[in-house]
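Asker: Dropping a prediction and its sequence here:
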Amino acid sequence: MNARTADAPAANPTSAPAGTLLHELSSSPIAESLRRELLKRWPSTPDRVREISRYALLAPGKTLRPLLLVASADAVGGSYDGVLPAAMAVEYLHVATLIHDDVIDDDELRRGQRSVHAHYGMADAIVTGDFLILTMFTSLAECVERGVPAAAVLEAVRVLAEAGADVCRGQTKEAELTSDPSSPIADYETVISLKTGALFRGVCRAGAILGGAGPDHTEAVTRFAEHLGLAFQMYDDLLPYLWEPGTTGKPNTSDAGNLRPTFPVLLGYESAGRGDRERFTEALSGRIPAAEAYERLRELLESTGALHRARARAETEAALAREQLAGLPSSEGVGLLAAVAELSINRDR
């Protein structure tokens, strides 16, 4: 990979402190080069929508999805320079979904700073999200100018557009589960395979396509991303119960306040007795304050062992993700993908 000047993480990293893994990824030459590219493309400007975009894009973060796209391209033998505009494009799409998510949930914090709508207002936040989605396509088109075959770029556009559409479908399906801790876990898995998994899948598949992968390697990278998406969101649902808000970058009461039955809640309800099931239901009824609902859910998740079971399932999905990487040609790109899979279940974001 042209931009890397240091060895990639091992292809099968052993469990390590989250801060160590995060540091390895965020301080790697490729991650630093992606951040420099964002800074170069988004200078300070009086143009309001671009300035708001800059605020959202340059917030503290790991540029994880751009890293996944570049690593997927490298894992199949592609070049960093050719796919760099696409890496920028997927960050635009991802940040746009975060902006719109925060509007829907009315969350005031994102990545440790005020959310876009809290800082700039609802109307400008919605417009900025739309602007970033449209900018994604202009950035993808740059790949042709860098030598990527036009057919591959067109296919990557299709893959990412479908991923964005799936994110929207996942959002509406998630709304159907609101307030119902008795929802089947299979329904939840469908939601996260769309809302979270679709973007992981689209990013990695697009990276492989732009990197010139054949069908077998493209499918291997896609399967990796599908398991990664499940692991990432299942663990993400645990974060409010494992870390303080200053660590997670958003309010711990967000899911409870939005009456959202997340993965550990569904697992806890499934194994609970009648009395505890009633307490789960009341916590997501909207009849009690969000802070009280959160504390009740936290107590129930601990007493039912749901936190442990949810974490174990996330670890299984991460292991399955790593298994899909066997046989890919580039150990450097594979090492980065494997490190992301490990970070997905071992992080303090």
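Answerer: Looks like it arrived, so ask away.
Asker: use CA for all of it now, contacts and neighbours both
Answerer: Will do.
Asker: List the residues that contact the most centrally placed residue in the chain.
Answerer: The residue lying closest to the centre of the chain (Cα atoms, centre = their mean) is T196, at 5.9 Å. Residues counted as contacts of T196 (Cα atoms under 8 Å, 6 or more residues apart in numbering) are V167, G229, L230, Q233.
Asker: Please identify which helix or strand holds the last one.
Answerer: Think Q233. For Q233, the host element (DSSP states H and E) is helix 215-236.
Asker: Next secondary structure element downstream of that helix?
Answerer: helix 239-242.
Asker: by contact count, what packs against whichever strand or helix holds A73?
Answerer: Of the helices and strands defined by DSSP H and E, A73 is found in helix 64-75. Where contact means 3 or more Cα pairs under 8 Å, 6 or more residues apart in numbering; DSSP states H and E, helix 64-75 is packed against helix 29-41, helix 80-105, helix 197-210, helix 331-344.
Asker: putting a second one here so we can go through both:
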Amino acid sequence: MTVTGFTRFPPFIDDLARSESGRLLHAEFERRWPETTDQLVGIARYALLPAGKLLRPMMTLHAAEAVGGSPSRVLPAALGMEYLHVATLVHDDIIDADTLRRGRPAVPVAFGIPSAIVVGDHLIFTAFQSIVESGVTAPPGHVAAAVAALAEAGRDLCRGQMLETQLVGDLDAGARWYPEMIRLKTGALFRAVCHVGALLGGADPQLAAGLARYGEHLGIAFQIRDDLLSYVATPEQTGKPATSDLNNGRPTLPLLLAYDAATDTARVELMAVLHRRGAGPGDVEWVAALLDEVDAVQAARRQMAEHAEQALAELTALTPSASADVLTGIAHWMTSETA
């Protein structure tokens, strides 16, 4: 089965954005980040709004509610999860020299690299402040645990970014280290958004840890899904150039699986494409043909589904509720054919 029909905002995510939680998040973003002459706030607003899927803050709210907490009380921390996520995107666009983000000029292009660095840092510090703001009604010790969870995720994310940099252009090393790299680079933040929500919602350590594992597996699945989007979606759907991964020599899972299954001749050519950063005539088309020939997209999709299933297994400890259903739905959406 070929992966087709990827859209940037599939029906499930559309419905989630229109839900009470989604409306609450959008309204609060607008309230907290108004149009202003303050340059720092103005650039941060550009980076944050219009908002994307808001998947991470949505997961924070529903993780809190799924353990018996109040989503409205966790709202500042949920916003903080998006601040941290967007900060990583701003810094990623500097590292990767990407010019397009969410269908418009990336922050470094629109405002310059120095301002982009400062705004990314500002959003990171604001994320931690947001957890403290949400912790007023949290059980004793839970705020400190939530801050520690976010700090750990931030450190992991940095390690994942450095590891990815080390793997650029090296498919042999990529095959060995890719699982650890995406666990750190993407799984860690998904782990944190659920862990923070559960802790501030009042969950006991065991239940909070289970939701953290749910988030990590879901984050890994999400990164594989993002890897796939480069090959099955248009720039209009993804909001970034289709050639971004090739231009940066990044060993994404479809490329690694294709490399593993390809002939020796094709392996040599694939390495050459990565080393010249996909700049040669017909490189993108040749890579797409190779992925199709060895069924690499479907193989990557199977790995994505395995992590989604492991995520779902962690939700069995929850009491049935509407929020538990949302967390389940996110895992199913992640691997749906139209996702």
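Answerer: Here it is on my side, so go on. The structure presented is a predicted model; accordingly, all values stated were derived computationally and were not measured.
Asker: Give me the TM-score for this pair.
Answerer: The TM-score (TM-score structural alignment, normalised by the length of the second structure) is 0.94; 333 aligned residues with a Cα RMSD of 1.8 Å.
Asker: what's the closest non-adjacent residue to the alignment partner in the first structure of V294 of the second structure?
Answerer: The equivalent of V294 of the second structure in the first structure is T304 (alignment by TM-score structural alignment). With Cα to Cα, 6 or more residues apart in numbering as the criterion, T304 of the first structure has its nearest non-adjacent residue at 5.6 Å, and that residue is G268.
Asker: For the one you found, what is the corresponding residue in the second structure?
Answerer: In the second structure, the residue matched to G268 of the first structure (TM-score structural alignment) is A258.
Asker: Give the burial count for its match, as a bare number.
Answerer: 24 (other Cα atoms under 10 Å).
Asker: could you measure it against S70 of the second structure, distance?
Answerer: The gap separating A258 of the second structure from S70 of the second structure is 46 Å, by Cα to Cα, to the nearest Å.
Asker: Is the residue of the second structure most remote from its centre within a helix or a strand, and which one?
Answerer: Distance from the C-alpha centroid of the second structure, by Cα atoms, centre = their mean, peaks at T265 (34.3 Å). Assigned by DSSP H and E, T265 of the second structure falls within helix 264-275.
Asker: ok, V191 of the first structure - contacts?
Answerer: G170, Q171, K173, E174.
Asker: Surely the last one is within a helix?
Answerer: Yes - when classified by DSSP: H, G, I helix; E, B strand; the rest coil, E174 of the first structure is found to be part of a helix.
Asker: That one -> the second structure?
Answerer: By TM-score structural alignment, E174 of the first structure lines up with E164.
Asker: which residue sits closest to its match in space, ignoring its chain neighbours?
Answerer: Closest residue to E164 of the second structure apart from its sequence neighbours, by Cα to Cα, 6+ apart: M181 at 6.3 Å.
Asker: The alignment partner in the first structure of the one you found and V167 of the first structure: what is the separation?
Answerer: Matched to the first structure by TM-score structural alignment, M181 of the second structure sits across from V191. As judged by Cα to Cα, V191 of the first structure and V167 of the first structure stand 9 Å apart.
Asker: Likewise for P29 of the first structure?
Answerer: From P29 of the first structure to V167 of the first structure the distance is 30 Å (Cα to Cα).
Asker: between those two, who's got more neighbours?
Answerer: V167 (23 against 17).
Asker: Could you grab the helix/strand/coil label for the more buried one?
Answerer: helix.
Asker: list the contacts for it?
Answerer: Contacts for V167 of the first structure (Cα under 8 Å, 6+ apart) come out as L194, K195, T196, A198, L199.
Asker: And for E155 of the first structure?
Answerer: Counting by Cα under 8 Å, 6+ apart, E155 of the first structure has contacts A206, I209.
Asker: What is the aligned counterpart of it in the second structure?
Answerer: In the second structure, E155 of the first structure lands on A145 (TM-score structural alignment).
Asker: same deal with L228 of the first structure?
Answerer: By TM-score structural alignment, L228 of the first structure lines up with L218.
Asker: repeat for R205 of the first structure
Answerer: For R205 of the first structure, the aligned position in the second structure is H195, judged by TM-score structural alignment.
Asker: ok, now K40 of the first structure?
Answerer: Residue pairing (TM-score structural alignment): K40 of the first structure is matched to R31 of the second structure.
Asker: Could you tell me how many residues sit around its match?
Answerer: Neighbourhood size, R31 of the second structure [other Cα under 10 Å]: 10.
Asker: Quick check: the gap between it and V67 of the second structure.
Answerer: 28 Å.
Asker: go on, A148 of the second structure?
Answerer: Counting by Cα to Cα, the gap from A148 of the second structure to V67 of the second structure is 20 Å.
Asker: between the two, which one's more packed in?
Answerer: V67 (25 against 15).
Asker: looking at it, the more buried one is touching L200, isn't it?
Answerer: No - between V67 of the second structure and L200 there is no contact under Cα atoms under 8 Å: 9.7 Å.
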